[in-house]
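J.: No sequence on hand, only this structure:
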């Protein structure tokens, strides 16, 4: 791997950058961390990278990518040797994309709403992407049971990184109800060396 393959990674350890660091470790690519203070995210230099003033962001071969799910999808395709995304012609590609963006859209929105105390009434459910959180979590649980050990069966993918991170967050902060299927899935995820390396690296950067 040449120096030109290096990924520049802008992050903060208390952000969704934790998901991207895990993805970088799974991809096995060379990367350099640019640790950002929250007050620096609105600086002109960083706003040129992400006008929303949010982390994470990456730069690779001069290409800037923001938004966590987009970064995960990019890295999976940019480093195919890691096997983190089915190829375009692979029959699993559709399921992979659906699950990755289900996690980034409806699942993350449902967990965030619950964390903020937002309760969606049955009358409002048609207007939110996840509809009913209970139904959404049931579908995800059924998917894990049917496809175990990973979302695509025997094949671990970027969808596991993103969806697993959301379930981990939801269980940690009690915004999703625990169930044995989720607990077993998280134990498998947390046993992965890449997750352990990424978590240790980010934990070491937390403010004392």
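T.: Structure's in. What do you need? Remember, predicted model here, so these are calculated numbers, not experimental data.
J.: alpha carbons only for contacts and neighbour counts from here, please
T.: Noted.
J.: And the contacts of stretch 181-201?
T.: 18, 21-22, 25-26, 141, 144-145, 149-150, 164, 167-168 (C-alpha atoms under 8 Å, 6 or more residues apart in numbering).
J.: Next one: the residue located most distally from the centre of the chain from residue 132, what distance?
T.: Ranked by distance from the centre of the chain (C-alpha atoms, centre = their mean), the top residue is residue 123, with 30.1 Å. The gap separating residue 123 from residue 132 is 11 Å, by C-alpha to C-alpha, to the nearest Å.
J.: And residue 20, by the same measure?
T.: 28 Å.
J.: Show me which of those two is the more surrounded one.
T.: Higher neighbour count among residue 20 and residue 132: residue 20, with 28 against 18, using other C-alpha atoms under 10 Å.
J.: So the more buried one sits against residue 56, correct?
T.: Yes. At 7.3 Å, residue 20 counts as touching residue 56 under the criterion of C-alpha atoms under 8 Å.
J.: put this beside the first:
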């Protein structure tokens, strides 16, 4: 146990995003894998995240929840990894990180749940409508190699993870720009390491086949 940084996660959750982000930093960390049953609602974990959701991290005794916040926090906490924005990247970095965590995820979640706001309701919904939100992100990733410019940042970990997941399940269109963006991110060694570690956790927790 390293003690300085602990990731609370489930390999079938947004915890995969936090794992990827930690792997990008190169930091040593411990992992506490929680199931969706008793462990996630137990008092010990509720003291860390009262939402009873993963991921969460504890770094030097400080708790951070919410996946986009975890990505931004780790980028700031491990500056040598160069995942935080440069001054000229900050506008796009914060714009698209919060767009992904807010309007984009809300639009996709509502679509998956069968919720389609009518014209009047679209004024209240931060994303307007699904097609608009997806078109905006499609245009954004078409213009630059990474979401904040020419350099990979923590914002790409969060947005890229969303697009990887949602295109896999048909919840976001597999446009040429989106798939090219995903392909660039998928080649990153830290993403591959994180995926292998989480896939191994899934394999360990899955029932073994019986002949």
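T.: Everything's here; your move. In this text the structure is predicted, and so the values were computed from the model without any measurement.
J.: before we move on, back to that, could you dump the contacts of stretch 181-201 of structure 1 to TSV with secondary structure, neighbour count and distance to residue 104 of structure 1?
T.: Shown next, in TSV, are the contacts of stretch 181-201 of structure 1 (DSSP: H, G, I helix; E, B strand; the rest coil; neighbours: other C-alpha atoms under 10 Å; distance: C-alpha to C-alpha, whole Å):
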residue	secondary structure	neighbour count	distance to residue 104 of structure 1
18	helix	22	14
21	helix	26	16
22	helix	26	16
25	helix	17	20
26	helix	25	19
141	helix	16	17
144	helix	19	17
145	helix	16	21
149	coil	16	21
150	strand	20	17
164	helix	22	11
167	helix	26	12
168	helix	19	14
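J.: between those, which is closest to residue 101 of structure 1?
T.: Nearest to residue 101 of structure 1 out of those is residue 164 (C-alpha to C-alpha; 12.6 Å).
J.: re the thing from before, farthest-separated two in the contacts of stretch 181-201 of structure 1?
T.: Pairwise distances across the contacts of stretch 181-201 of structure 1 (C-alpha to C-alpha) peak at 27.1 Å, for the pair 21 and 145.
J.: what about residue 90 of structure 1, neighbour count?
T.: 9.
J.: any idea where the helices of structure 2 begin and end?
T.: Along structure 2, counting by DSSP state H, helices occupy 15-25, 38-41, 43-46, 67-77, 90-99, 105-112, 130-143, 154-168, 176-186, 189-205.
J.: Can you tell me which of those is most buried?
T.: Comparing the helices of structure 2 by mean neighbour count (mean count of other C-alpha atoms under 10 Å), helix 15-25 comes out on top with a mean of 24.
J.: quick one on the thing from earlier: can you list the helices of structure 2 in CSV and add distance to residue 9 of structure 2?
T.: As requested, those are exported to CSV (distance: least, C-alpha to C-alpha, whole Å):
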stretch, distance to residue 9 of structure 2
helix 15-25, 5
helix 38-41, 10
helix 43-46, 11
helix 67-77, 11
helix 90-99, 21
helix 105-112, 20
helix 130-143, 27
helix 154-168, 15
helix 176-186, 21
helix 189-205, 9
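J.: nearest to residue 3 of structure 2, of these?
T.: Using C-alpha to C-alpha, the nearest of those to residue 3 of structure 2 is helix 15-25, at 14.6 Å.
J.: with structure 1 superposed, average distance for the closest one?
T.: Superposing on structure 1 places helix 15-25 of structure 2 at an average distance of 0.5 Å from its equivalents, by mean C-alpha distance after the TM-score superposition for structure 1.
J.: Show me what that helix packs onto, helices and strands only.
T.: Under the contact criterion of 3 or more C-alpha pairs under 8 Å, 6 or more residues apart in numbering; DSSP states H and E, helix 15-25 of structure 2 touches strand 5-9, helix 67-77, helix 154-168, helix 189-205.
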